[in-house]
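Asker: Any chance you could fold what I've pasted below:
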Amino acid sequence: MDMASSSVSAALLLAVSLAALHLCCRHGHGAGDAAGNGITAIYSLGDSITDTGNLVKEAPPGMFETIKHLPYGVTFGYPTGRCSDGLLMIDFLAQDLGLPFLNPYLGKNKSFDHGVNFAVAGATAVDPADQFNLPAVPVPFASKSLKVQLRWFKDFLKYTFGTDEEIRRRLQASLVLVGEIGGNDYNYAFFQAKPVAEVEKLIPGVVKTIVGAAKEVLDMGATRVIVPGNFPIGCVPGYLAMNAASSEPADYDSAGCLRELNDFAAKHNSRLRRAVADLQASYPGAAVAYADYFDSFLTLLHNASSFGFDAASTRKACCGAGAGEYNFDWRRMCGFPGTAACADPSTYLSWDGIHMTQAAYRAMSRLIYHGKYLQPQILSFPEKNGQT
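Answerer: Prediction:
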């Protein structure tokens, strides 16, 4: 797969977005009562799938302007910094646990009483300086690796709770999400025009980094940890559009997804699953689960109509420049001049050709946290909240 970009700035923006964003002021259900399983706080590490405002807080002026303005946030009523028209999976999970939405760590004057979101859009699992031949490969100014986020996490807990004993007590009543992250490690490598077979060599290091972070969190006293896998990236409109010219009919599966890219993501997930199983064996006193973003998304894709989506639009971006069958052009991405959002984002799976719509994230959250794709199921939910 040749993913070289002829425009560094456009490629950089796309790479940031491809990771696989914050309602900084609005909360979900009240958190006066202990949530399911006694969870009273959520701490999240990750990338744009989970970022609720950190990237836009630290990005320099002029960068990532599109996610600061409508149509981003159109379903919510105003832009929130999230890479979507509205809420993310982390938001629906918080609501279902009876907790407020997570404020970003870099937000000013925000409450962190019931958790903190350390995720940053564009973040890598492996620290960029350790993985890429810099400065030959452009990485985002604002990208914060998992190592940086983990340091934020530790600094926050130390500053807020002081002693290791108090930190352990806090974590025993918390849920920690380590990911989704790792997608950008591969995206940046692809933007060096590396073939899939070569990018696969990064998988062991990426998985080791993710699981190493989860281990550190468990060693600090966490008793509930979720480690999500990667999406079937061969179904993402952005990837489909960029590979359309060089692909043959045999390169696609029955759902119209690129086989090679889905196989790549499956290899990452298979290795991550095995590593999570080792964590479960090493920490029998903790509840450690793998969140299957891959199969849950395919279930959503293959049954789009029954979930209320337009089956004819499952591989098309809601917001774009009207380009081609995928409505995606990396030179004119959502929010750029000449682009527009569809009339009803709730009928689309993809918001901007890279990230999902609020409706799709809601459906994914139900499938994972209330269904069979959290393995094992380590959560229970207050009856008064039910499913969002």
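Asker: going forward, measure contacts and count neighbours with C-alpha atoms only.
Answerer: OK.
Asker: I figured residue 54 hits residue 102, correct?
Answerer: No: counting by CA atoms under 8 Å, residue 54 sits too far from residue 102 to count as a contact (11.2 Å).
Asker: who's more crowded, the two?
Answerer: Remark: of residue 54 and residue 102, residue 102 carries more neighbours, 33 against 27, as counted by other CA atoms under 10 Å.
Asker: My understanding was that that one contacts residue 91; is that so?
Answerer: Yes: the pair residue 102 / residue 91 is scored as a contact, 7.3 Å apart, by CA under 8 Å.
Asker: Give me the residue at the spatial middle of this structure.
Answerer: The centre of the chain sits closest to residue 49, judged by CA atoms, centre = their mean, with a distance of 2.1 Å.
Asker: how far away is it from residue 225?
Answerer: 17 Å (CA to CA, to the nearest Å).
Asker: structure for this one too, so we can compare:
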Amino acid sequence: VEIRTHSSLRPTTVFCMASSTAFLLLLVAALHVCCCRGQGGHAGTGVAAIYSLGDSITDTGNLVKEAPPGAFETIKHLPYGLTFGRPTGRCSDGLLMIDFLAQDMGLPFLNPYLAMNRSFDHGANFAVAGATAMDPADQFNGRFSMPFTANSLKLQLRWFKDFMKSTFNTDEEIRKRLQSSLVLVGEIGGNDYNFALFGNKNVSEVEKLIPAVVQTIIDATKEVLDMGASRVIVPGNFPIGCLPSYLTAMAEPETSAYDSAGCLKDLNLFAAKHNAQLQRAVAGLRASYPDAAIAYADYFNSFLSLLKGAPALGTFRRG
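Answerer: Below is the predicted model of the structure:
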């Protein structure tokens, strides 16, 4: 497996994470098990469509569709899309987790919501690279300056609702469709922290944002469930202390700042705190919606498993 990293340290640049095939396949397996064997829900039944909200981990082309001419040119050129033979608008040289998930369920790749003249018979992708969970108008209550993005989870949820209302005639038809669909709410929230941390805020300051970010994700998930969704996946955050951008920008002189995998301990602890709060909130959702299968996707430990097992999976090349 060849893993390419394409990271910029400029806070006004979209945070894109390159993906390895092994990482994606492992997570798809985990997501499939969570979804199809979750509490409540409709275990073993087919999924007719996938609807996805999130950021660059899931965006299949919305950012480049809405961007003005000349913006985000990097994503529009190889090596992005290398395994497709052409750039696709994905922040990856190949398939994303959402692509593998669609394949695993026998569905076509999801078209981006902003694409024109495309089929949405099997779902739609509302994710936008660089998106935040919190809305720019509410972000951090003015404590932090916002980057360029206006593509918050709130906006994506509005797109989702508008799409469903324009595609189906009644609320009952929407509910029926969603009961045979899978909805991903995330991964989202990582950019809320990225923009703050790369804006020179320290970890203890940014940690205060976790409750609001988590609540925003949960509120959006509730709205999706209230519309009729019966199978929902809510992913957690990655171990950001292992990401090349953070390892470069926030390098520490003391070896004690790093764990055995070479990751920054404080940043991984921060991400783990976000995930712990999100997991508790997802557990609360399961109690409130006993007839739905609601899964928390553990990106944190899946990433670490692959990082620590990397020698058995292939070679790394930084590019």
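Asker: what's the TM-score here?
Answerer: The TM-score (TM-score structural alignment, normalised by the length of the second structure) is 0.86; 289 aligned residues with a CA RMSD of 2.1 Å.
Asker: Now check the second structure for the residue matching the residue nearest to the centre of the first structure.
Answerer: In the second structure, residue 49 of the first structure lines up with residue 57, judged by TM-score structural alignment.
Asker: and that match, that one's in a strand?
Answerer: No: going by DSSP: H, G, I helix; E, B strand; the rest coil, the assignment for residue 57 of the second structure is coil, not a strand.
Asker: who's in contact with it?
Answerer: 16-17, 91, 96-97, 129, 187 (CA atoms under 8 Å, 6 or more residues apart in numbering).
Asker: With residue 275 of the second structure instead?
Answerer: Contact analysis of residue 275 of the second structure by CA under 8 Å, 6+ apart lists 236-237.
Asker: show me where the stretch 1-150 of the first structure has helices.
Answerer: Here the stretch 1-150 of the first structure has its helices, by DSSP state H, counting those that start in this stretch, at 8-17, 54-58, 89-96, 128-131, 146-161.
Asker: out of those helices, deepest packed?
Answerer: Counting by mean count of other CA atoms under 10 Å, helix 89-96 has the highest mean neighbour count of the helices of the stretch 1-150 of the first structure, with a mean of 24.
Asker: tell me, it lands on which residues of the second structure?
Answerer: Helix 89-96 of the first structure corresponds to residues 97-104 in the second structure, going by TM-score structural alignment.
Asker: ditto for stretch 111-130 of the first structure
Answerer: Going by TM-score structural alignment: stretch 111-130 of the first structure matches residues 119-138.
Asker: Quote the end-to-end distance of the matching stretch.
Answerer: Terminal residues of stretch 119-138 of the second structure are spaced 34 Å apart (CA to CA).
Asker: buried stuff in that stretch?
Answerer: 120, 122-136 (16 or more other CA atoms under 10 Å).
Asker: nearest to residue 306 of the second structure, of the residues you listed?
Answerer: Residue 306 of the second structure has its nearest neighbour among these in residue 129, at 23.5 Å by CA to CA.
Asker: contacting residues around the closest residue in space to that closest one that isn't next to it in sequence?
Answerer: Computed as CA to CA, 6 or more residues apart in numbering, the closest residue to residue 129 of the second structure that is not its neighbour in sequence is residue 56, at 3.7 Å. By CA under 8 Å, 6+ apart, residue 56 of the second structure lies in contact with 15-17, 90-91, 127-131.
Asker: rerun at 10 Å
Answerer: 14-18, 62-63, 89-92, 96, 127-131, 186-188, 191 (CA atoms under 10 Å, 6 or more residues apart in numbering).
Asker: do residue 228 of the first structure as well
Answerer: Counting by CA under 10 Å, 6+ apart, residue 228 of the first structure makes contact with 46, 177-181, 210, 269, 272-273, 276, 289-294, 368, 374.
Asker: Could you rerun that using 6 Å?
Answerer: 179-180, 290-291 (CA atoms under 6 Å, 6 or more residues apart in numbering).
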